[in-house]
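S.K.: have a look at this prediction, sequence included:
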Amino acid sequence: MIRFVYPNVENDEFAGKGVMLACCNSSVDLDEYEVAKPNLCNHTEIITAVKKLRNFPPQPNWNVYSKKGDIEKWSGDSMAFAYLMALVHLSLQLKWKITIDIWFTGSIELKGGDKLYPFLADVYPNEFEVKLKAFLSNKTDSIFFVPEADMSPEMIDLCNENNAKVVSVKKISKINPKKYKKKIIVEVGGDELFFLRDTLFKSPRLLEFPQLITMIKLVSLIILLTTCYYTSIETYNYWLFRKTKNEAIVFELLLF
């Protein structure tokens, strides 16, 4: 099961990571998880952003969950990136078959005036450094998606010193985190959320939308029946034409 996690900072120190996961209601451990209701100042913008990123509705009986106590313990808009990706995962399946936690930090905004689009904004530089150091010292997790605007030359040097690879969203599609030995920090441009969606997620999993499958089958059946109907009419007309033509020839022969 994929977990989207977000690092937290208190008093300029790493305070732990919160957890978001998208899964079927019947498969979640309710002793450990609860339906996620993150304390975000711009929750309405997050909902608008996910509607623009998701091409299909969420799967029936799926929801985003958070670890019990996380929401009460931590707040702040920098958890929005992880929450957004978990919401997208309700409709789209990740391309990677991994079980490690995937780290995210960054707030989500809407830009564009009349034609709104989701935008990934940076986090406070001092907090970002704490989060990055916490990720680099983590023994199990290997991939961290961060706002490109936060990756200053000093932060890039910090990654290099810790033998971590800094890559763009375009390059991450060619890397398998499960087989890659180094830690990976992925720089995400503010306007690259649509590209990130296409990089991380597969095409909509149609097999898990029963109503959609039924509709596709029905439309296919209608097309097949319509084709058969018109084919039979054309065949009958052709037969009738040949029959009439043959009768006319016989009639002409009788006249002579």
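M.R.: Great, that's in hand.
S.K.: okay, CA-based contacts and neighbour counts for the rest of this
M.R.: Noted.
S.K.: and the next element down the chain from the lengthiest strand in the chain?
M.R.: Longest strand in the chain, counting residues (DSSP state E): strand 13-24. Per DSSP states H and E, the first helix or strand lying C-terminal to strand 13-24 is strand 33-35.
S.K.: need the contact partners of that following strand.
M.R.: 63-68 (Cα atoms under 8 Å, 6 or more residues apart in numbering).
S.K.: and these, which is closest to Tyr83?
M.R.: Among the contacts of strand 33-35, Val64 lies closest to Tyr83 (Cα to Cα), at 8.1 Å.
S.K.: take this one as well and set it beside the first:
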Amino acid sequence: MVYLQFLFLVLTSLLYHGSVQAQYSHSKLIISGANAAPKLIPNQVFVDQRLSDSIDSLKIYFGAVDITNIYETGQQRLIVKRKNIIVHSEYDPHKLLNDIALIRLPAEILFDEYIQPAKLPDPDKLYDNEIGVVSGWGIFDRNSWSTPNNLQWFNVTIFPYEECKRLVHKYEGFHASFYPTSNICLKPSQGLTCNGDSGGPLAIRNEDGTTTIVGLTSFGLEDTCEPNMPDIFTRVSSFLQWIKENE
């Protein structure tokens, strides 16, 4: 049988505690998303974090759609201690560089139709203009700032790197004197992530039914979650060697 042994996610979802400037909007919400049905996004997990700058433990939900339903079919939960969190040694909380972490699971999670692994991306592929999926449980309404019980998702288009770089540099006050190739972003649209979905997946659905994770939600350019802004993700392919070394 095949088991899940570790997770990777962006570090901001673990360590952010209000110290980063407002223009780095740590993603919390899926705007203009739709409810996900069970089994639709089996690689998604929910990290329940009662956070300060010092993390004692995390509760991770696997196979969940409704995170309030402890009796939900297919849902499994696991407590993870701080010692199992591997932080990238060169993480920069101000520029949000190397915005990635690994979580070693203290127990094995069995794969089934509700819980499935995702593939790592091709290191030589940019995924420009490909259609992807983003998902999460963050706030979904900019007016009420309310959060859903049900997992939200929407389809997105991956923005070519140079086009995104030019757009990012237009925003006054954003520290974009350089835009690292370790970032990947989405073409601006009415749907977007915003404060709190950090670590969530930017996924490509493959023809064989598998999923490839190409990005991890990192930050946005505004703290008001305005539409038609590019969302910035950690480019997973830039960290394949680091992931291998820390498995």
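M.R.: Done, it's in. Just so it is clear, the structure is predicted and the values come from calculations on it, not from any experiment.
S.K.: please state their TM-score.
M.R.: TM-score of the superposed chains, computed with TM-score structural alignment, normalised by the length of structure 2, equals 0.24; 120 aligned residues with a Cα RMSD of 7.0 Å.
S.K.: picking up where we left off before, quick check: of the contacts of strand 33-35 of structure 1, which lies closest to Phe195 of structure 1?
M.R.: Val64 (22.3 Å).
S.K.: helices or strands next to the longest helix seen in structure 1 in the packing?
M.R.: Longest helix of structure 1, by residue count under DSSP state H: helix 210-255. The helices and strands touching helix 210-255 of structure 1, judged by 3 or more Cα pairs under 8 Å, 6 or more residues apart in numbering; DSSP states H and E, number zero.
S.K.: mind listing what's buried along the longest strand of structure 1?
M.R.: 14-23 (16 or more other Cα atoms under 10 Å).
S.K.: any chance of the residues you listed in CSV, with distance to Phe4 of structure 1 too?
M.R.: Output for the buried residues of strand 13-24 of structure 1, formatted as CSV (distance: Cα to Cα, whole Å):
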residue, distance to Phe4 of structure 1
Phe14, 17
Ala15, 17
Gly16, 14
Lys17, 10
Gly18, 8
Val19, 6
Met20, 5
Leu21, 6
Ala22, 9
Cys23, 12
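S.K.: any idea how many residues pack against the spatially closest residue to Val45 of structure 2 that is not a sequence neighbour?
M.R.: In this structure, Val45 of structure 2 finds its nearest non-sequential neighbour in Phe62, 5.0 Å apart by Cα to Cα, 6 or more residues apart in numbering. Close neighbours of Phe62 of structure 2, defined as other Cα atoms under 10 Å, add up to 23.
S.K.: and the gap between Phe62 of structure 2 and Leu186 of structure 2?
M.R.: Distance of Phe62 of structure 2 to Leu186 of structure 2, given as Cα to Cα, to the nearest Å: 26 Å.
S.K.: would you map the helices across the stretch 51-200 of structure 1?
M.R.: Ranges of helices in the stretch 51-200 of structure 1, per DSSP state H, counting those that start in this stretch, are 70-73, 80-89, 125-137, 153-161, 169-172, 193-200.
S.K.: those: which one's closest to Lys52 of structure 1?
M.R.: helix 193-200 (8.8 Å).
S.K.: for Glu108 of structure 2, which residues are in contact?
M.R.: Going by Cα under 8 Å, 6+ apart, Glu108 of structure 2 touches 3-5.
S.K.: can you flag which of these belong to strands?
M.R.: 3-5.
S.K.: my guess is Trp103 of structure 1 meets Phe4, correct?
M.R.: Yes. Contact criterion Cα atoms under 8 Å: Trp103 of structure 1 and Phe4 qualify, at 6.1 Å.
S.K.: common neighbours of the two, please.
M.R.: With Cα under 8 Å, 6+ apart as the test, Trp103 of structure 1 and Phe4 both reach Ala82.
S.K.: returning to what we had before: for the contacts of Glu108 of structure 2, give me TSV that also has distance to Trp153 of structure 2.
M.R.: Formatted as TSV, these follow (distance: Cα to Cα, whole Å):
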residue	distance to Trp153 of structure 2
Tyr3	25
Leu4	23
Gln5	25
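S.K.: turn the residues you listed into JSON lines, columns for neighbour count and distance to Gly136 of structure 2.
M.R.: Converted to JSON lines, the contacts of Glu108 of structure 2 look like this (neighbours: other Cα atoms under 10 Å; distance: Cα to Cα, whole Å):
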{"residue": "Tyr3", "neighbour count": "14", "distance to Gly136 of structure 2": "23"}
{"residue": "Leu4", "neighbour count": "15", "distance to Gly136 of structure 2": "20"}
{"residue": "Gln5", "neighbour count": "15", "distance to Gly136 of structure 2": "22"}
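S.K.: and which of these is nearest to Phe159 of structure 2?
M.R.: Nearest member of these to Phe159 of structure 2, counting by Cα to Cα, is Leu4, at 30.8 Å.
S.K.: pretty sure the closest one sits against Pro106.
M.R.: No. Applying Cα under 8 Å, one finds Leu4 of structure 2 not in contact with Pro106, separated by 10.5 Å.
S.K.: helices and strands around the helix or strand harbouring Phe154 of structure 2, which ones?
M.R.: Under the criterion of DSSP H and E, Phe154 of structure 2 resides in strand 152-159. The contact analysis (3+ Cα pairs under 8 Å, 6+ apart) places strand 152-159 of structure 2 against strand 34-35, strand 131-136, strand 183-186.
S.K.: of all these, which one is nearest Lys81 of structure 2?
M.R.: Across these, closest to Lys81 of structure 2 is strand 131-136 (Cα to Cα), at 22.7 Å.
S.K.: report the angle between the closest one and strand 152-159.
M.R.: 140 degrees (axes from the mean of the first three to the mean of the last three Cα atoms, to 10 degrees).
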